[in-house]
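Trainee: Task: produce atomic coordinates for the following.
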Amino acid sequence: MGKIKWERSFPSQVYTKWAGKSVYYYKSINSTNVKAHELAAQGARHGSVVLADKQTAGRGRRGRQWDSPPGENLYFTLLLYPKLPARKASMLTLVMALAVGKALGEVTGHEIWIKWPNDMVLNGKKVAGILTEMQARNDEIDHVIIGVGVNVARREFEGELAEKATSLENEVENQVTREALLAGILEHFEILYEMFCLKGNMRDLRQAYESYLINKGRQVLVLDPTGEFAGIALGINDTGELQVQLKDGTVQSVYAGEVSVRGVYGYV
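Mentor: Next comes the predicted model:
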């Protein structure tokens, strides 16, 4: 796949009302999330997108580095100004995951899964990740940024990544352009976001989200700062928390925060 060309006409190619109508493109940048925070402070509009062909300091959940080589993947951050309490911001990760799942399914023709809360899975391996951050004032959201990284054309993965990461190029026969993928994600997200904002929870999106949830019905191992426990993932509740049934039959709600969830015997 050739290097992406973010033409100035791209916003007009996205069939949305506001998502992606302002695009800030950088050939190389430290992090699209960092830049999105800066743009928010400068008054960038709701739905603005920060795109990069390369990130020098990309990161994922819990400060992990997100490997971001040039010209191979899709890196973007979406800036939002939701009128919601700060405690609801984490649910936007799930909304974006659902949008990415729908768009990936359309452009690849393959079955796409979500590993709660923020990993996208193709053929048992991670193909994309999502990182949501926010700034708040008096417990109200000032702005939210949602960073998305999709492995599109990368062929080689080293070390630990070789066992659990993949790319569209490695798994899909048809060529996927990053322009088409980004447009699809933004179009789906705008619809899902507006549905989410009507009630401020996942109630109306819960069934759709769970249809992508690879953890559902499986044994999972929950790792948090206080220890770990195993159980069966039942799905999510209306606030996006993973519901895990323990051996004694009780159900534990797991909040994304600093928690990691994986399969008992591997990544999923």
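Trainee: From now on I want contacts and neighbour counts done on CA atoms only, so please keep to that.
Mentor: OK.
Trainee: Skip ahead from the host helix or strand of residue 228 and say which helix or strand is next.
Mentor: Using DSSP states H and E, residue 228 maps to strand 227-236. The helix or strand immediately downstream of strand 227-236 is strand 242-245, counting by DSSP H and E.
Trainee: by contact count, what packs against the host helix or strand of residue 127?
Mentor: Per DSSP H and E: residue 127 is located in strand 125-137. The helices and strands touching strand 125-137, judged by 3 or more CA pairs under 8 Å, 6 or more residues apart in numbering; DSSP states H and E, are helix 91-108, strand 119-122, strand 140-150, helix 161-164.
Trainee: where does stretch 90-100 sit relative to the chain's centre, distance-wise?
Mentor: 6 Å (CA atoms, centre = their mean, to the nearest Å).
Trainee: which other residues reach that stretch?
Mentor: 114, 117-120, 130-132, 146, 185-186, 188-189, 192-193, 196, 201-202, 205, 208-209, 212, 239-240, 256 (CA atoms under 8 Å, 6 or more residues apart in numbering).
Trainee: quick one more, to check against the first:
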Amino acid sequence: MNPLIYLEISTSTNIDILKFTKGEPKFIALYTFNQTNGKGQYDNSWEMIPGENLAFSFMLKSKDLSIPSSLFNFHTANLLRNFIANLTQQNTEIKWPNDLILNKKKIAGLLIEKKKIENLDVYIIGFGLNVLQTDFSKLPKAGSLLTQTGKIFNLKNIAEHLFDFLQTEILHPKNTLIDFNYHLFMKDQIAVFNLKGKRQNGIIKHADENGYLWIDLEHDGLRKFFHKEVELLY
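Mentor: You can find the predicted model right below:
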């Protein structure tokens, strides 16, 4: 049996899930509605209002994957995008490399970590989803399922359905790069980017199999960027 674990409070679900690896089940997931020190990409923090949002982590063995590690982030982003799109029945996009956009607002973030537990290599997928929060006065680019759809969702039901969905889909990647690019936020549209403190217009062309984002810049032409080398300002 693959366990789904609920904690009333967690410092970080990506850290606390490591306490529940005994018995080596195929999958483990842990979730909370009160995370006090959430982790984001590149050591950023993920702030969470207790009882309004979902912090969810999912662990699987890397040896069970049939997809290259360079594409695993894209595969996971595709799955979570599909889950949110099916849940809300509304347009959901992926903001490279690891955010989900619902009706032009960021409603979720993704963090993937590779760990070694004794002699076992595992991936931990951390997922933070804004569900019932309505105050984004300090985060004008963010929103929640509630603000973007006008609907109230049950946090526990989302966690349970997400666990079932990932167990079914995580080991069966299909059309990973094609789907990622199809749902890529602001693709083929003029946008503003921050490059080392300087703004420049450009057009996102595609993401490639090595994780790079290709942008046709107004002054510098077609260039590729890795994580943290460029910021999309919308």
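Trainee: As TSV, the helices and strands packed on strand 125-137 of the first structure with mean neighbour count and distance to residue 222 of the first structure would be great.
Mentor: Output for these, formatted as TSV (neighbours: other CA atoms under 10 Å; distance: least, CA to CA, whole Å):
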stretch	mean neighbour count	distance to residue 222 of the first structure
helix 91-108	23	18
strand 119-122	24	15
strand 140-150	23	24
helix 161-164	14	18
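Trainee: if we can go back for a sec, can you pull the buried residues of the strand holding residue 228 of the first structure?
Mentor: Of all the residues in strand 227-236 of the first structure, those buried under the rule 16 or more other CA atoms under 10 Å are 230, 231, 232, 233, 234, 235, 236.
Trainee: quick one: stretch 53-70 of the first structure aligns where in the second structure?
Mentor: Alignment of stretch 53-70 of the first structure against the second structure: residues 33-50, by TM-score structural alignment.
Trainee: Now do that stretch: distance from first to last residue.
Mentor: Start and end residues of stretch 33-50 of the second structure are separated by 6 Å (CA to CA, to the nearest Å).
Trainee: which outside residues touch it?
Mentor: 8-14, 51-55, 109-111, 128, 133, 155.
Trainee: what about 10 Å?
Mentor: The set of residues external to stretch 33-50 of the second structure that reach it, using CA atoms under 10 Å, 6 or more residues apart in numbering, is 6-15, 32, 51-56, 97-99, 109-113, 126-130, 132-133, 135, 155-156, 159, 227-228.
Trainee: Among those, the buried ones, what's the ChimeraX command?
Mentor: Paste this into ChimeraX to select the buried members of these, with burial taken from 16+ other CA under 10 Å:
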select :6,10,12,13,14,32,52,53,54,55,56,97,98,99,109,110,111,112,126,127,128,129,130,132,133,155,159
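Trainee: which ones are touching the equivalent of residue 211 of the first structure over in the second structure?
Mentor: Using TM-score structural alignment, the equivalent of residue 211 of the first structure in the second structure is residue 182. Contact analysis of residue 182 of the second structure by CA under 10 Å, 6+ apart lists 93, 94, 176, 206.
Trainee: okay, now residue 247 of the first structure: neighbour count?
Mentor: 11 (other CA atoms under 10 Å).
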